[in-house]
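Student: here's my sequence, what's the structure:
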Amino acid sequence: MDRSTGERHRVLAGYVLGCDGANSLTRTAIGASMRDLRFAQRWLVVDVDTEADLAAWEGVHQVCDPHRPATYMRIGATRYRWEFRLRPGETAADYQAMDRLHPLIAPWTKDIAPERLELLRVAEYTFRAQLADRWRERRIFLLGDAAHLTPPFIGQGMGAGLRDASNLAWKLAGVLDGSLSERVLDTYQAEREPHVRTLIRRAKLVGTTMTEGGELGNLIRAAVVPRLHRVPGLQQRMLRSETPARRRTDLVLRPRLRRTLAGTLCPNPVLEHGRRLDEVAAGRFAIVTAIHPAAGQHAAIDRRGAVLLLARPGSELDRWLLGGDATAAAIRPDGTVLSAGRDLSALCDTLLRSGGQNTS
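Tutor: Take a look at the predicted model:
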């Protein structure tokens, strides 16, 4: 229904993707429910506009205070955002006026007069950790917040929704054009849920580390956090958001007993002509190989609508293949490795059996 005119429309679709947020009507319609992963915090979100210079560091500020955890960031030329954890009994209604809000933001605004600060938005959000028990009912799918909710502490909420879309879109395109069997749609939740669960756990850990523990927690944060950068590899591990290796599915052909690149993400380096790999692949299947294919293999790759990418000796792709004990890899349109090994002909055959047609 058009909310502005009240006019009703009917749309006939082959598939429906429910990207309708935390209070998803699509999720309710298919009878799916959210599984609680035991995290809930109420936070105040405030947007302020001002021409004044706050003279603050341009990155994201995270205040690790169990009494009033807070986040600050600049989100526009003159727009700034604060988030404060609400205490028991507080609501957003308590901070609708600048005179009530100003003591919270004063550490950043300092001597700037409240009259120069325009209050644009004051809202309350409950940060949750939840997963839907089912992401599909026949031809209806859940994506993004409709399927999973993650606390915001590592900034992966929107990224998780984009990964959902990246995983599902090319599969649907292949099913609709006949190059893929409809059974590949069963791999959507099987592939995405483990990654989402991993990120939710990581976000819960970071959030708890930043906001819990009382005075003892404060002492630990003051003593330990400034020194964490000295721990080799810790920062990279905490900030890494790459997809965990996918399990075996119809579209991830992992051997059971040996190390493999199958199920991992292919790198996205700048290639010798100045474009990145995903720009060249452009939504197609790809073969990445360190060995020049025979004429027949090259022609077969072309006939299947895939793109051939040669890994030059010493290049990032070449080092990636060597690290995975492979000389060639078949890459899906979402960047996941379908299969990898040392037999290029077998990989070409795998593409054919897996419906490796152009789905762009």
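
Student: contacts, neighbours, all on C-alpha from now
Tutor: OK.

Student: let me see the contact set for Pro151.
Tutor: Phe127, Arg128, Ala129, Gly157, Ile200, Ala203, Lys204, Gly207 (CA atoms under 8 Å, 6 or more residues apart in numbering).

Student: another sequence for comparison is provided below:
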Amino acid sequence: MAQVTPREIGRNVAATPRCAGWDSGAVTERPVVVVGAGPVGLTAALLLARRGLPVVVLERQAAPYGQPRAVHLDDEALRALADGGIAEEFLRVSRPVRGLRLLDGRRRVLAEFARATSPGPHGWPQGSMFAQPDLEELLLAAVRRSPLVEVHTGCELVDLVRDGAVTRDRASGARSTLRAAAVLGCDGANSTVRALIGARMRDLGRPDRWLVADLRSADPLPLWPGVHQVCDPHRAATAMPVSGDRYRVEFRLRPGETRDDLAARLPALLAPWGAADAEVVRVAEYTYRAQVADRWRSGRVLLAGDAAHLTPPFIGQGLGLGLRDVHQLAWKLVAVLAGTAPERLLDTHQAERAPHARAMVRLALLLGRLMTGGGGGAAVLRRVVLAGVGRVPAVARFATDSRTPPLRRGPLVVRRGRAGRRLAGTLLPRAAVVCDGREVPVDDVLGPGTARLRLLAPGRLAVRPEGSPEVVVADVDGALTGWLRRAGAASVVVRPDRIVLSAS
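Tutor: Next up is the predicted model:
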């Protein structure tokens, strides 16, 4: 890959008043076309619009699907929703997840990994449960408020041409060509964009078939307020409260077993969870796949979300990976379209995101095998091992920590020196600081571009957003200064996506 130097990433928006949120003026006349109006596509549209780009979202369905799918987000992925302007609204329709319980086939507790519901390093609970239709409603409302975003429903992409996209109205069959500055394929597992650029999914593991039942219950079900994983190779299962009166229970399908076979036994399967009388909102068969695309870019056509990767559900990272994709791509695309960064900056999209996605998919596969794989002998061994493992503090921290692996070293992740090796490629804590007498998240001081943070004294930092004067802030609870000191760092350079570019 052609190298991009940190200097070349460019300033892509106007200078921002300190201690403030940010928006910016438009930088191109042709819109970015986002294919797919799911959470990843709508978040991409918001992120691009807030940086001044006009966006057209194409959605082949005439109306939102309206049924639950994704149910979990961690606090790292919430940074994307925060930059899109809807994090606080999301918190009102979600609830903190209390951790993970591993159960045997008789639903006896093998190990419990509890997680605090208090704010973590980014100012939010480390994990949140939600219903996807609630999130999509928030995103659609935010998109409708943006004058730079248009959403075309019942409209599908049928071809890509030079500087444009060919679309078809599904009701009338009429075709038209839409001129585009770039195209983002956020159109899911069966991505049309992926097929049009000749990309293929590469398997990292075998597919896994599960029956998923979404429930509602006016009376709270007798469930611990976290995720329950039944580690029974004969019938692995997962159960969890979602939000409000909604719950989800999943059962692995055995070889040769059909959806109808298991659906017919659903009341008996739900009874041990106290859910025999719950309203069944939806029953669906899911085939969980472990795949990553071999190609994420063709010119200014790029993939994100399920179009680029699919993961088993065992670590709850399906949607989170997609939100990370667009959060780390949006500023790069804006810089290229504004002419302040070279075209080859877009090469870093796959170079950074694909290894991270593969690492998370492989971790989900590994944990799935450890929790639910093997035969009867494996279940006995699992009980013995987990009886001790659950009491080991280091294992408990690993099981409940929402941090994901750092990005690999590259032109935008400089790992020189001890501090660089520890911090570069990781996400800056979204800690609270006092700036000009107001307490705000540090993101509001960083602005939309690259910024430098410098340690001055215990509890005091100098922040210099790119293109703006340096401002001194107070670290409210010492989170940022402590984070720097533990890594042996005196300063860090932070990218627009809040990833640490370098530390010294």
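
Student: between the contacts of Pro151 of the first structure, which has the most around it?
Tutor: Neighbour tally across these (other CA atoms under 10 Å): the maximum, 27 neighbours, falls on Ile200.

Student: list the contacts of that residue.
Tutor: Ala129, Leu149, Thr150, Pro151.

Student: run a quick neighbour tally on the second one.
Tutor: Same thing as Leu149 of the first structure. Leu149 of the first structure: 25 neighbours (other CA under 10 Å).

Student: counterpart of it in the second structure?
Tutor: Structural alignment places Leu149 of the first structure opposite Leu310 in the second structure (criterion: TM-score structural alignment).

Student: circling back: JSON lines for the contacts of Ile200 of the first structure, including secondary structure and distance to Leu239 of the first structure?
Tutor: Shown next, in JSON lines, are those (DSSP: H, G, I helix; E, B strand; the rest coil; distance: CA to CA, whole Å):
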{"residue": "Ala129", "secondary structure": "strand", "distance to Leu239 of the first structure": "19"}
{"residue": "Leu149", "secondary structure": "strand", "distance to Leu239 of the first structure": "19"}
{"residue": "Thr150", "secondary structure": "coil", "distance to Leu239 of the first structure": "16"}
{"residue": "Pro151", "secondary structure": "coil", "distance to Leu239 of the first structure": "15"}
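
Student: which one of those residues is nearest to Arg79 of the first structure?
Tutor: Pro151 (23.2 Å; CA to CA).

Student: how about the most centrally placed residue in the second structure, secondary structure?
Tutor: Geometric centre of the second structure, nearest residue: Gly320, 1.8 Å, by CA atoms, centre = their mean. Per DSSP: H, G, I helix; E, B strand; the rest coil, the local secondary structure of Gly320 of the second structure is helix.

Student: burial check on the counterpart of Arg74 of the first structure in the second structure, number of neighbours?
Tutor: Under the alignment (TM-score structural alignment), Arg74 of the first structure pairs with Pro241 in the second structure. Neighbour count for Pro241 of the second structure, taken as other CA under 10 Å: 26.

Student: again, but for Ala218 of the second structure
Tutor: 10.

Student: ok, the counterpart of Glu279 of the second structure in the first structure - contacts?
Tutor: Per TM-score structural alignment, the equivalent position to Glu279 of the second structure in the first structure is Glu118. Neighbouring residues of Glu118 of the first structure by CA under 8 Å, 6+ apart: Val48, Asp49, Thr50.

Student: that concludes my questions; thank you for your assistance.
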